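Undergrad: could you look at this predicted model? Sequence included:
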Amino acid sequence: MNDVIASLGTRLGPDTLAAVRAFYDGEQASAFSAMPALATDCAYGPDPRHRLDLYRKGEAGEPRPVVLFVHGGGFLVGDKGGESGWGNAHVGRWAANNGMIGAVMNYRLAPDHVWPAGGEDVCAAVDWVCANVARYGGDPDRIALVGTSAGAVHVAAFLKLRADHASLVKAAALLSGLYGFTPLDERDSRYYGPQDHYAQRMPKEAITASQLPLLLACAQFDPPRFQAEWTGLLQARLNRHGELPRAHYASGHNHYSMAMHLGTADRRLSDEILGFFAAYL
């Protein structure tokens, strides 16, 4: 177990985030500097936050599967990275290094943009990728999604908002998300609105019912609420479909290191996601 991550416990907040980022800086920054983006700030909608970057390793060649990554940030903050640093952009590089096209998106943030803005933005970004990624060497018929924290929530909302989601993407990996199995946290009301709107706005029922192949992950040092969401969704999927979805418990990791370590020497989550995607892409 990593002593640095373990010492941070289950705490959330900018200090914990900064400590985790500092821990991975050396490995991630040096790897990222070796792969500039293929295309930056591709506009998938009218808002200034409607932008995504693309990553590809080498020449185009045969069309490649596409992974669209949706970052976290508690609905209030977050950025696709690249010019601002390796964070979040590293997932695009990780996808590219594993033979895919990596796409990393921004989305509108609360409190200026409330529910369902994030889910709507994932819908718009998926539509853009479907229409445009072939020009960059990607296969629009082989798209998968990865979301972490608030990004996982927005991917789940995509399943709720788009009845045709299974015809647009082939699979999704959701890391430490909130789906509606636990009560509303006051902080999240800045995105969801009042408590009486919470249940109907959460993607709980849609993500339980969806036929889309899912990989559901949480971390050993995720806050208990996130772990309860993970186990709640696992149980709901088992009850609905008669079998568990593919799942991963990231021992030795916390809420931030879960996605942040993709592309490092710790390949446990990476191998799990790649093996999962290989069955559908």
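TA: Looks like it came in fine. Everything numeric in this text was worked out from a predicted model, so none of it was measured.
Undergrad: drop to CA atoms for contacts and neighbour counts, all remaining ones
TA: OK.
Undergrad: tell me the contacts of residue 78?
TA: 71, 72, 106 (C-alpha atoms under 8 Å, 6 or more residues apart in numbering).
Undergrad: can you tell me the SS state at residue 236?
TA: helix (DSSP: H, G, I helix; E, B strand; the rest coil).
Undergrad: okay, now it: neighbour count?
TA: 20 (other C-alpha atoms under 10 Å).
Undergrad: what of residue 205?
TA: So residue 205, with other C-alpha under 10 Å, has 18 neighbours.
Undergrad: then residue 164?
TA: Neighbours of residue 164 (other C-alpha under 10 Å): 11.
Undergrad: likewise residue 217?
TA: Neighbourhood size, residue 217 [other C-alpha under 10 Å]: 25.
Undergrad: here comes the other one, which I'd like you to weigh against the first:
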Amino acid sequence: MDQLPQFGTAIFQALMPTMKAYNSVHENNRSSIESTPREEFTYGSDPCQKLDFYSPKSISEDTPIVVFAYGGGLSRGDKRLPSPPTAEGLVYANIGHYFASRGFITVIPDYRRTGEGGTYPSGGQDIAGALEWIKNRFDTGSHKLWIMGNSAGAVHSATWLLEPSLAESRKSVQTGSIIIQGVVLVSIPAHFQKAGADRRDVLTAYYKDRLEEDCALGQVSKAQSPEAKLLVVTATLDPEDEILEPSQHFVDAYKEKFGKDSLSEVVLEGHNHFSTVLGLGTGDEREESLGREVLQWMGQA
């Protein structure tokens, strides 16, 4: 979208203008997005533990599965964002539609945020809970599984992949009917060394006094050999201090520990922190560059 550069790169500065810019794009595609069947299910006892399940045209014993974790700064977000500023019910249904229309079962879970019982490692635990629900639903067959997270959702996806206490969840998708193939981290704030003062309360609420140890970069040092391929995605209009620099630190530390071939990297030209996922399901090839890169990597991983 040509006007993205004028919104700036700072996360809170770019948020509302970007959401509003995609409102009409999503509205124009409402009938297409809503044509993808969606069901809501509960995957845990907490009120936040619900998920949206998007179905492709047909489901067989080997239909692949994508689990998407949205962002929201650890304190906000919803599996279908309300209006305003977004088109009612279409974000993140656009992602469910995008992958389902390409043959993937797509699962988008809500998770506990700060103020709702969300404290580290609850984000990774809730991804584990959603995976357990998926395993119970598909207890036969051989379904390839991919996890993709954006921003705070990437933080939670990294927690699921690296946190030692979640080893049993990772082990549970190494064999059986659901087999993990890879994890995609989109615009991950891998540490918060340059986070503004306005972020302090939320970070303290989520990480308590272990921010440095339990942020994604800190998790690398305590992780064992990763049990899934990893793709790290950034956008050229991501903020340098909050995303690009921390993400690069994460990549460097990960490669140093697990080898230079342990992860892949992609930079999306012309996208900002939000447009990478908002552009999916629009039917525009340039807007959907994240999906194209992820699908290509899936075929290689």
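TA: Structure's in. What do you need? Small disclaimer: the values here were computed from a predicted structure and weren't measured.
Undergrad: drop the TM-score for these two in here.
TA: Scored against TM-score structural alignment, normalised by the length of structure 1, the superposed chains reach a TM-score of 0.87; 275 aligned residues with a C-alpha RMSD of 2.6 Å.
Undergrad: follow-up on the earlier one: list only buried entries from the contacts of residue 78 of structure 1.
TA: Buried members of these, counted by 16 or more other C-alpha atoms under 10 Å: 71, 72, 106.
Undergrad: grab the nearest non-local neighbour of the first one.
TA: Right, residue 71 of structure 1. Of all residues not flanking residue 71 of structure 1 in the chain, residue 151 sits nearest, at 4.9 Å (C-alpha to C-alpha, 6 or more residues apart in numbering).
Undergrad: the counterpart of the one you found in structure 2: what secondary structure?
TA: Residue correspondence, TM-score structural alignment: residue 151 of structure 1 in this structure matches residue 153 in structure 2. Classification of residue 153 of structure 2 by three-state DSSP places it in helix.
Undergrad: distance of residue 153 of structure 2 relative to residue 102 of structure 2?
TA: 22 Å (C-alpha to C-alpha, to the nearest Å).
Undergrad: who has more neighbours out of those two?
TA: Taking neighbours as other C-alpha under 10 Å, residue 153 of structure 2 and residue 102 compare with residue 153 leading, 28 against 11.
Undergrad: for the stretch 101-250 of structure 2, which segments count as strands?
TA: Listed in chain order, the strands of the stretch 101-250 of structure 2 (DSSP state E, counting those that start in this stretch) span 105-109, 143-150, 178-186, 229-237.
Undergrad: and the first one, which stretch of structure 1?
TA: Using TM-score structural alignment, the residues of structure 1 aligned to strand 105-109 of structure 2 are 101-105.
Undergrad: how far apart are the matching stretch and its match in structure 2?
TA: If you overlay the two and look at stretch 101-105 of structure 1, the average distance to its match in structure 2 is 0.9 Å (mean C-alpha distance after the TM-score superposition for structure 1).
Undergrad: mind listing residues that contact that stretch?
TA: 50-56, 64-71, 79-80, 88-89, 91-96, 125, 137-138.
Undergrad: ok, now with 6 Å
TA: Residues external to stretch 101-105 of structure 1 that are found in contact with it (C-alpha atoms under 6 Å, 6 or more residues apart in numbering): 51-56, 66-70, 80, 92, 95-96, 138.
Undergrad: mind naming the longest helix for structure 2?
TA: helix 11-28 (DSSP state H).
Undergrad: let me know the angle separating that helix from strand 229-237.
TA: For helix 11-28 of structure 2 against strand 229-237, the angle by axes from the mean of the first three to the mean of the last three C-alpha atoms, to 10 degrees is 100 degrees.
Undergrad: how far out from the middle of the chain is the helix or strand just after helix 11-28 of structure 2?
TA: Downstream of helix 11-28 of structure 2, the next assigned helix or strand under DSSP states H and E is helix 30-33. On the basis of C-alpha atoms, centre = their mean, to the nearest Å, helix 30-33 of structure 2 is displaced by 22 Å from the centre of the chain it belongs to.
Undergrad: how about the next helix or strand after helix 30-33 of structure 2: buried residues?
TA: Remark: after helix 30-33 of structure 2, the chain's next helix or strand is strand 38-42, criterion DSSP H and E. Buried residues in strand 38-42 of structure 2, counting neighbours by 16+ other C-alpha under 10 Å, are found at 38, 42.
Undergrad: equivalent analysis for stretch 14-33 of structure 1, please.
TA: Buried-residue list, stretch 14-33 of structure 1, by 16+ other C-alpha under 10 Å: 16, 17, 19, 20, 21, 23, 25, 28, 31, 32.
Undergrad: ok, and what's touching it?
TA: residue 86.
Undergrad: would you mind giving the buried ones among the contacts of residue 78 of structure 1 as JSON lines with distance to residue 155 of structure 1 added?
TA: Output for these, formatted as JSON lines (distance: C-alpha to C-alpha, whole Å):
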{"residue": "71", "distance to residue 155 of structure 1": "10"}
{"residue": "72", "distance to residue 155 of structure 1": "11"}
{"residue": "106", "distance to residue 155 of structure 1": "13"}
